[in-house]
Every structure is written in C-alpha cells, then in structure tokens.
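Asks: sharing a model that was predicted from the sequence below.
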Amino acid sequence: MTAKASDKTVGILGGMGSESTAYFFLKVIKSTPARTDQDHLRIIVDNNSNIPDRTQAIFGMGESPVAEAQKTIHILENAGAELIAIPCNTMHYFYSELQNSTKIPILNMISETASHISNTFPDIKKIGLLATTGTLETRLYHKAINDIEILIPDDDLQKKVMNSIYGEQGIKAGYTFGSSRNEILEVINVLIDQGAEAVILGCSELSLLSIEEEVSVPLIHPSQVLADVVIKTARSDT
C-alpha cells in the first residue's frame, strides 16, 4: 500500500519512557501495511526525556509535566505534524491541558482503548488493570470503561507493580526479565484468580515484557491500540 499525498504526518510525543517510545514507534511501523519504504507514514518523534514524572506530579511530589510536554507539542506542530500520539497512559490525566494548547488533534489512548475493549470483548464482565499508581488513583480507565468491573491490585501488589516499573531493576532501568517480569506475572495471576477475563497493561513499559504466552487470558496493550488508531487516522481522508 503506497503512501498517499493525503496521508497525515504523525507526531509522537515521546520520552515517557524512551524505550517504550521506541517500542510504540516500532508498533506503528510493524502494523502498517507496507512493502517498500515509501509505503510508510511520515512520522516525527520527539523523545523528550526532560518531561517530569507524571505520577509524582499527580501526587504533588514533583513538577507538572504539562509545560515541557507543550514544548514538544509545539516542536511537532512546527515540524509539520498533523496529528499527535502520546504513548504514555498516565500523561492522559493532563490530556485536556495538552489538547487545549494546540489545534492539532491529539489522539486519546485511554478512550481509544476503552472503545477497543467494547468492540473486541463485548461480553466481558471483569477486566484486570495494571498501571502506575497515578493512573489508578485518577481513575482514567474507570471513567472511560462502562459496564465492566475493573479489578486492580491491592496495596501490596501495587507496590510490586511500581517496583517492577520504577525499581533499580525495573523496566524503566532496562530490565525486562528477572524480578520485574516475575512480579508482574504474579499480579496478573492474582487478578485472573479474582475473575479477570482479560488484563489491560495500562503502562506502556509493561508491554516491553512480552508475556502473552505465560498468561491464560488476553492482554490488552493500549500502545498497540494507539498504533492502530494512528495508522487509521493518518490514512483517513477526513
């Protein structure tokens, strides 16, 4: 499928974290029907690692990420981006502030994932959610998903999730095997035992673990959902 002149240029607001940004970019590439270089979308990536931590900001323990993220939005806008994707779940707590700072549409990963679940799993009654404490406390997915009971880890298990993401041997530090992987699998299995029929990996780092074959229920990757929506939206004539 050859790229068309009407294809929209995609901007990726990255850096949260850097490896998950690269993973998301690769997901867009791998999910695009293409046989030649020219079949792919034009994509501009700003991996802004200066954006402050989102969860710390939500809990009043750190600087707001909005101003730094807005800098990247304007960089992408000036570079020619016609739509923007943010492959970070927790950052969507600040979605309205970011969208209000630009006329370029910013795709909403949370609402797109909720739509994906509704369309793909119409009969599901209980779904597990693994995410940062910031995402859980702000209830981003709870507000977006209707008529499905969302199961989340208890406090002790949530500490394991956060350690798996942020710990010295966590995913953000480059560890996708060992204790970080084992702890995430433990938490997922607890949610499955509680009745989860699928599990949302609601932090982009979690998708780096590639644990599908070790889990007995479907895993939902918001980063993959967003990648698919990026392609569909960029190739839309509207």
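Replies: Received the coordinates, thanks. Numbers count the residues shown, from 1 in each chain.
Asks: could you use CA atoms for every contact and neighbour count after this?
Replies: Fine.
Asks: and the helices in the protein, which stretches?
Replies: Using DSSP state H, the helices of the chain run over residues 18-31, 54-58, 66-79, 95-99, 109-120, 133-137, 140-144, 155-166, 179-193, 222-234.
Asks: other SSEs contacting the fifth one?
Replies: So the one you mean is helix 109-120. Counting by 3 or more C-alpha pairs under 8 Å, 6 or more residues apart in numbering; DSSP states H and E, the packing neighbours recorded for helix 109-120 are helix 140-144, helix 222-234.
Asks: need those helices in JSON lines (columns: distance to Ser6 and mean neighbour count).
Replies: As requested, those are exported to JSON lines (distance: least, C-alpha to C-alpha, whole Å; neighbours: other C-alpha atoms under 10 Å):
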{"stretch": "helix 140-144", "distance to Ser6": "31", "mean neighbour count": "16"}
{"stretch": "helix 222-234", "distance to Ser6": "8", "mean neighbour count": "21"}
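Asks: another structure for you, compare them:
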Amino acid sequence: MAATRIGAPMLGVLGGMGPLASAQFMLRLTLLTDAARDQDHIPAVLWSDPRVPDRTAARIAGGEDPLPALLRGIAGLQAAGCGAIAIPCNTAHGWIEGMQAATPLPILHIVDAAEAELRRLGVAPGPIGVMGTAGTLAMRLYQARLEARGWTCLVPEAAEMATLVSPGIAEVKANRITAAYEPLAEAAQRLVVRGARAVVLGCTEIPLGIAAGPALPFPVCDTIDGLARAAIAWAGRSLSQSGSATPAGLA
C-alpha cells in the first residue's frame, strides 16, 4: 500500500473574489494534479470570503479599502498551517505588498503564473492582449510586470471596457455564465485584430465566460489554470497528463 503524504505542504487559497472563480481554481488544481487517489492530491484550505470590499471600486472610485479583509484571510490561512498562499483574483494583487508584509508565507503571484502559462503555450515575448477589470488595468498589474520582461501589453479601449469587458465580468459574477461569452469573446478578438498574438484573461471570471462558448481561434492564457500550475509546482507535484480538460458538466 502506498504511503499517505502526511508531511505534504498545505496550500492556502484566499478566495471569494468571486466565489465561482475560487471554486473553479479548486477544480482546476484537482484536475491538473497527477494523482491516483485522494491522498495524492495537494492539501488545501479555501478561505472564500465574498465580503471583501470591491477591489476595483476601492482603486478607482474611492471605495472601501479591501486590505483589512484580505489580511483577515491571510491570518486565517496562516493559522490553519498553510505553507503558501494563492489568490485566484487578479485585482486583489494590487494589495500584494501589504499582504506579503503581513505574513512570512510566500504568495504565488498570479502575473508571474500567467507569464509562465504564456510560455507554456509557446507565446514568446512580444505583443499580447490583456483583459481584466478596470481596477487591474488601471493599476497596470500586468503592464508594469510584463513590459519590464519584454512583453508589449495591449488593453481594451475605454468604450470596450464599458460595453464588453466589464458587463461580461458582471454576468459571470451574477452566475449568468453563457451570457458572458459574447461580449468577452468580442473584446478578445478586437485585441487580436490590433496585433496581439495571444490574450491574457487577466480576471478570473473571464476564463469562465470564455469557456461557455466556442473556442477562440488564437491562444488565450487562463490565469486560473496558470495559478493552479504554479501551486502544483510549489507543492512539488507533477502535472496530470490525463486530467487537464474539465469534464463535461463541470465547465
């Protein structure tokens, strides 16, 4: 009988931003891990707190600061014995310095995970599209980090954010997944027309909306999958060769 991984490191997942994206992260973490039985999977604690104040409103509209709520989640995950933290919310990474200062645990950066995912897809540094919340794009989370490494980030125009990207994200948050596909796919296609060789889905609601319709005819970087792969690497596990696709009915 194979030994149980008693000493396996525990992953902390700071979620709830939104709840469906956090659930999808846990699903992808499970499916992407090479495992034959329960005990082969990565121990994880999901802290799903949808009460965290809106990150975009905090950054661009003077809304309530989300950092205190984020720090409560960090403290809870640390108390639970976690060895690292993954945050399946791109916009929350605008407060990563404050979160990292509050804990000795490493926080897996979603932008670094997205860059690794781009390279896995065979996309070399150059022009890429980046979709995300208005807060993520205003904070230049992707632009600043990736442009320093040779990438050129094309982002939706203000009108496209107002009529396509933000409404698409809102549809996913309201559990109207299929309604999100058309506006999000249109925004991605426009970035490709402007010269992007791939599009980063830099809001964890966006991959859910894009998955609700026909596959796009160009590379897309799913930041949920990228972060899941980064977590698997942190845990010292191997990627599954058979479970990378989401089974029918779970998409």
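Replies: All right, it came through fine. Please read these numbers as outputs of a predicted model, since none were measured by experiment.
Asks: what's the TM-score here?
Replies: The TM-score (TM-score structural alignment, normalised by the length of the first structure) is 0.91; 232 aligned residues with a C-alpha RMSD of 1.8 Å.
Asks: want to throw the helices and strands packed on helix 109-120 of the first structure into CSV with distance to Val161 of the first structure?
Replies: Shown next, in CSV, are these (distance: least, C-alpha to C-alpha, whole Å):
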stretch, distance to Val161 of the first structure
helix 140-144, 17
helix 222-234, 17
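Asks: ok, which of those comes nearest Ile84 of the first structure?
Replies: Closest to Ile84 of the first structure of these, according to C-alpha to C-alpha: helix 222-234, at 8.4 Å.
Asks: hang on, the earlier thing: in CSV: the helices of the first structure, plus distance to Ile43 of the first structure.
Replies: Output for these, formatted as CSV (distance: least, C-alpha to C-alpha, whole Å):
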stretch, distance to Ile43 of the first structure
helix 18-31, 9
helix 54-58, 24
helix 66-79, 10
helix 95-99, 19
helix 109-120, 18
helix 133-137, 27
helix 140-144, 27
helix 155-166, 27
helix 179-193, 31
helix 222-234, 10
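Asks: relative to Val215 of the first structure, which of those helices is closest?
Replies: helix 179-193 (7.6 Å).
Asks: off-centre distance for the closest one?
Replies: Distance of helix 179-193 of the first structure from its chain centroid, counting by C-alpha atoms, centre = their mean, to the nearest Å, is 19 Å.
Asks: cool, stretch 153-172 of the first structure as well?
Replies: 17 Å.
Asks: rewinding a little: and of the helices and strands packed on helix 109-120 of the first structure, who's closest to Ser164 of the first structure?
Replies: helix 222-234 (18.3 Å).
Asks: onto which residues of the second structure does that closest one map?
Replies: Alignment of helix 222-234 of the first structure against the second structure: residues 223-235, by TM-score structural alignment.
Asks: give me the contacts around the matching stretch.
Replies: For stretch 223-235 of the second structure, contacts defined as C-alpha atoms under 8 Å, 6 or more residues apart in numbering pick out 8-9, 11, 21, 24-25, 28-29, 32-33, 42, 86, 88, 108-110, 113-114, 116-117, 200-204, 207, 238-239.
Asks: sorry, back to before: so which of the helices and strands packed on helix 109-120 of the first structure is nearest Arg181 of the first structure?
Replies: Here helix 222-234 is closest among those (C-alpha to C-alpha), at 18.4 Å.
Asks: got the angle between that closest one and helix 109-120?
Replies: Helix 222-234 of the first structure and helix 109-120 are oriented at 90 degrees to each other (axes from the mean of the first three to the mean of the last three C-alpha atoms, to 10 degrees).
Asks: tell me the angle of helix 222-234 of the first structure relative to helix 18-31?
Replies: Using the same axes, to 10 degrees, helix 222-234 of the first structure lies at 50 degrees relative to helix 18-31.
Asks: after superposition, how close is helix 222-234 of the first structure to the second structure?
Replies: Following the fit onto the second structure, the mean deviation recorded for helix 222-234 of the first structure is 0.9 Å by mean C-alpha distance after the TM-score superposition for the first structure.
Asks: trace Val190 of the first structure over to the second structure, please.
Replies: Mapped onto the second structure by TM-score structural alignment, Val190 of the first structure lines up with Arg190.
Asks: its match and Ala211 of the second structure, how far apart?
Replies: 18 Å (C-alpha to C-alpha, to the nearest Å).
Asks: which residues touch the residue mapped onto Gln158 of the first structure from the second structure?
Replies: Under the alignment (TM-score structural alignment), Gln158 of the first structure maps onto Met161 of the second structure. Contact analysis of Met161 of the second structure by C-alpha under 8 Å, 6+ apart lists Ala134.
Asks: next, count neighbours for the nearest residue in space to Leu71 of the second structure that is not next to it in sequence.
Replies: If the residues on either side of it in the chain are set aside, Leu71 of the second structure comes closest to Met99, at 6.2 Å by C-alpha to C-alpha, 6 or more residues apart in numbering. A count of nearby residues for Met99 of the second structure, using other C-alpha atoms under 10 Å, gives 22.
Asks: among the helices of the first structure, which is nearest Asn47 of the first structure?
Replies: Using C-alpha to C-alpha, the nearest of the helices of the first structure to Asn47 of the first structure is helix 18-31, at 6.5 Å.
Asks: mean shift between that closest one and the second structure?
Replies: If you overlay the two and look at helix 18-31 of the first structure, the average distance to its match in the second structure is 0.4 Å (mean C-alpha distance after the TM-score superposition for the first structure).
Asks: what does that helix contact?
Replies: Contacts of helix 18-31 of the first structure (C-alpha under 8 Å, 6+ apart): 14-15, 40, 47, 49, 87, 172, 204-205, 208, 223-224, 227-228, 230-231.
Asks: for these, name the two members farthest from one another.
Replies: So, these by C-alpha to C-alpha: farthest apart are His40 and Lys172, at 28.7 Å.
Asks: which parts of stretch 191-209 of the second structure are buried?
Replies: 191-192, 196-209 (16 or more other C-alpha atoms under 10 Å).
Asks: Ala79 of the second structure: which of those residues is nearest?
Replies: Distances from Ala79 of the second structure to those, taken as C-alpha to C-alpha, are shortest for Thr204 (26.1 Å).
Asks: what about the spatially closest residue to Ser236 of the first structure that is not a sequence neighbour, neighbour count?
Replies: Excluding the flanking residues, the one nearest Ser236 of the first structure by C-alpha to C-alpha, 6+ apart is Asp7, at 7.2 Å. Burial of Asp7 of the first structure is recorded as 19 neighbouring residues (other C-alpha under 10 Å).
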